[in-house]
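Colleague: Take this sequence and fold it.
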Amino acid sequence: MKSKILVGLQFFIIFLMILPLGTPTKHLSAGLMILMLGIITGLLAVKEHKRGNFNIRPDIKENCELVTKGIYAYIRHPMYLSVLLSMLGVTVIYFTYYEFVLYSLLLVTLLVKLLYEESLWQCHNPAYATYMQKTKRLIPFVF
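Modeller: All right, here's what the predicted structure looks like:
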């Protein structure tokens, strides 16, 4: 149930963020570059998954495998980073206080989702503790 609420909240916030409520700012190029970086990060993450291993909810799927290669060798949650970068790009393009507040809510939601997912992985797979020691959560070499 917690997973469904977190995913629902995530998509609701993203929906509100992409509503055309503002006009593009003078930072359109920077926003588009950040947005593209987010999309590329997401594609790199999806590339490493075997068919049926990817899950949008933080729940651990039956027979899933821990992915530790490619972008996952550096960060544990590249899909969350992908969402955060993409929506940061949207925030830069359509910067308003409304967008900033929504981005902050999205960040908090994804951090809660990330921590919940990590707690599930630690219970599900003993190798996850070792993987956590070798990688960062979202930002390579930083966090």
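Colleague: going forward, measure contacts between C-alpha atoms and count neighbours the same way
Modeller: OK.
Colleague: Need the three-state assignment for residue 26.
Modeller: When classified by DSSP: H, G, I helix; E, B strand; the rest coil, residue 26 comes out as coil.
Colleague: and this one, so I can compare the two:
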Amino acid sequence: MKIALQTLASMVVGFVFFGLALFWPAGTFDYWQAWVFIAVFIIGTLGPSIYLMVKMPDALRRRMRAGPFAETRMVQKVIIAATILSVAAVLVISAFDHRFEWSTVATPVVVVGNVLVWTGLTVAQIVVIQNNYAGATITVEDDQRLVSTGLYGLVRHPMYLGTLIMMIGTPLALDSYWGLLSIVPALLILAARIDDEEKMLKQQLPGYNQYTSKVRYRLVPYVW
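Modeller: This is a model prediction of the structure:
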């Protein structure tokens, strides 16, 4: 019951966050792209969350233990705080773009954006199912084992790959091309998180050094 209430509370907080970051700068509730985006996001997370609640409650608890204060490393506290600001920037800039019509995104492209958002969310949820220890904070637990199969056989940080896909789709789903520019600092922040995370994993997770030799790419196959 407790985890169900926490999940519900998390979704309510997320809805309020999206509402403030989108409708306030847009200056109107008549912003159908934002409503569709929020619906896609909520539905895309609700189903997997219910599955994890029933089948893998420990994994769901790890996913819900998030935010700067949940991190154990100071550099990650800073990075997560910067990440939250960068996400807000993507939403706010996209909403302002919609309001002042700096750019116009055709409806088919908005649909593509929502498909990317859904795909990114799905990839992230699959990662949690494949790796019960894939939490929202960077820690290595005593009984944690290395996972090198599934999506982890493609890149070393598949959850962040899902995040990247979702980041690219978000401005398009929100009727904005200018919002894509705000992804650049978000990518730099994501790269910094990966770099610091790998330093810790090489020190604390047995077999990780050998894994990096086997799976060469961190985030995007054949790129980085």
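Colleague: And the TM-score between them?
Modeller: Put the two chains on top of each other and the TM-score (TM-score structural alignment, normalised by the length of structure 1) is 0.85; 140 aligned residues with a CA RMSD of 2.0 Å.
Colleague: Quick check: closest non-adjacent residue to residue 52 of structure 2.
Modeller: Leaving aside its chain neighbours, residue 52 of structure 2 sits nearest to residue 60 (5.7 Å; criterion: CA to CA, 6 or more residues apart in numbering).
Colleague: Check residue 4 of structure 1 too.
Modeller: Nearest one to residue 4 of structure 1, counting by CA to CA, 6+ apart, is residue 57 at 6.9 Å.
Colleague: To which residue of structure 2 is the one you found aligned?
Modeller: Alignment note (TM-score structural alignment): residue 57 of structure 1 maps to residue 137 of structure 2.
Colleague: what do you get for residue 124 of structure 1?
Modeller: In structure 2, residue 124 of structure 1 lands on residue 204 (TM-score structural alignment).
Colleague: biggest helix in structure 2 by residues?
Modeller: helix 74-100 (DSSP state H).
Colleague: can you give me the offset of that one from its chain's centre?
Modeller: With CA atoms, centre = their mean, to the nearest Å as the basis, helix 74-100 of structure 2 stands 12 Å off its chain's centre.
Colleague: what packs against that helix?
Modeller: On a contact count with 3 or more CA pairs under 8 Å, 6 or more residues apart in numbering; DSSP states H and E, helix 74-100 of structure 2 meets helix 2-26, helix 158-173, helix 183-204.
Colleague: which one of those helices lies closest to residue 212 of structure 2?
Modeller: helix 183-204 (9.0 Å; CA to CA).
Colleague: what packs against the closest one?
Modeller: helix 74-100, helix 158-173, helix 208-214.
Colleague: Tell me the spacing between the spatially most central residue of structure 1 and residue 50 of structure 1.
Modeller: Ranked by distance to the mean C-alpha position of structure 1 (CA atoms, centre = their mean), the top residue is residue 80 at 0.9 Å. For residue 80 of structure 1, the distance to residue 50 of structure 1 equals 18 Å [CA to CA, to the nearest Å].
Colleague: Next: residue 19 of structure 1.
Modeller: 33 Å.
Colleague: now do residue 128 of structure 1
Modeller: For residue 128 of structure 1 relative to residue 50 of structure 1 (CA to CA), the value is 18 Å.
Colleague: Comparing the two, which residue is more hemmed in?
Modeller: Taking neighbours as other CA atoms under 10 Å, residue 128 of structure 1 and residue 50 compare with residue 128 leading, 19 against 11.
Colleague: Report the contact partners of the most far-flung residue of structure 1 relative to its centre.
Modeller: Distance to the chain centre peaks in structure 1 at residue 26, reaching 26.3 Å (criterion: CA atoms, centre = their mean). Shown in contact with residue 26 of structure 1 (CA atoms under 8 Å, 6 or more residues apart in numbering): residue 93.
Colleague: one more time with 6 Å
Modeller: Taking CA atoms under 6 Å, 6 or more residues apart in numbering, we find residue 26 of structure 1 in contact with no residue.
Colleague: From the structure, what's the count of residues near residue 223 of structure 2?
Modeller: Summarising burial for residue 223 of structure 2: neighbours were counted as other CA under 10 Å, giving 8.
Colleague: What spatial separation is found between it and residue 124 of structure 2?
Modeller: 20 Å.
Colleague: Then residue 11 of structure 2?
Modeller: Noted for residue 11 of structure 2: a distance of 17 Å to residue 124 of structure 2, by CA to CA.
Colleague: Could you check which of those two has the larger neighbour count?
Modeller: residue 124 (23 against 16).
Colleague: Now check structure 1 for the residue matching the more buried one.
Modeller: Matched by TM-score structural alignment, residue 124 of structure 2 corresponds to residue 42 in structure 1.
Colleague: Secondary structure element holding its match?
Modeller: Per DSSP states H and E: residue 42 of structure 1 is located in helix 28-47.
Colleague: again, but for residue 133 of structure 2
Modeller: Applying DSSP H and E, one finds residue 133 of structure 2 in no helix or strand.
Colleague: and the residue nearest to it when sequence neighbours are not counted, how many neighbours does it have?
Modeller: Leaving out its chain neighbours, the residue that sits closest to residue 133 of structure 2 by CA to CA, 6+ apart is residue 59, at 6.4 Å. With neighbours defined by other CA under 10 Å, the count for residue 59 of structure 2 comes to 20.
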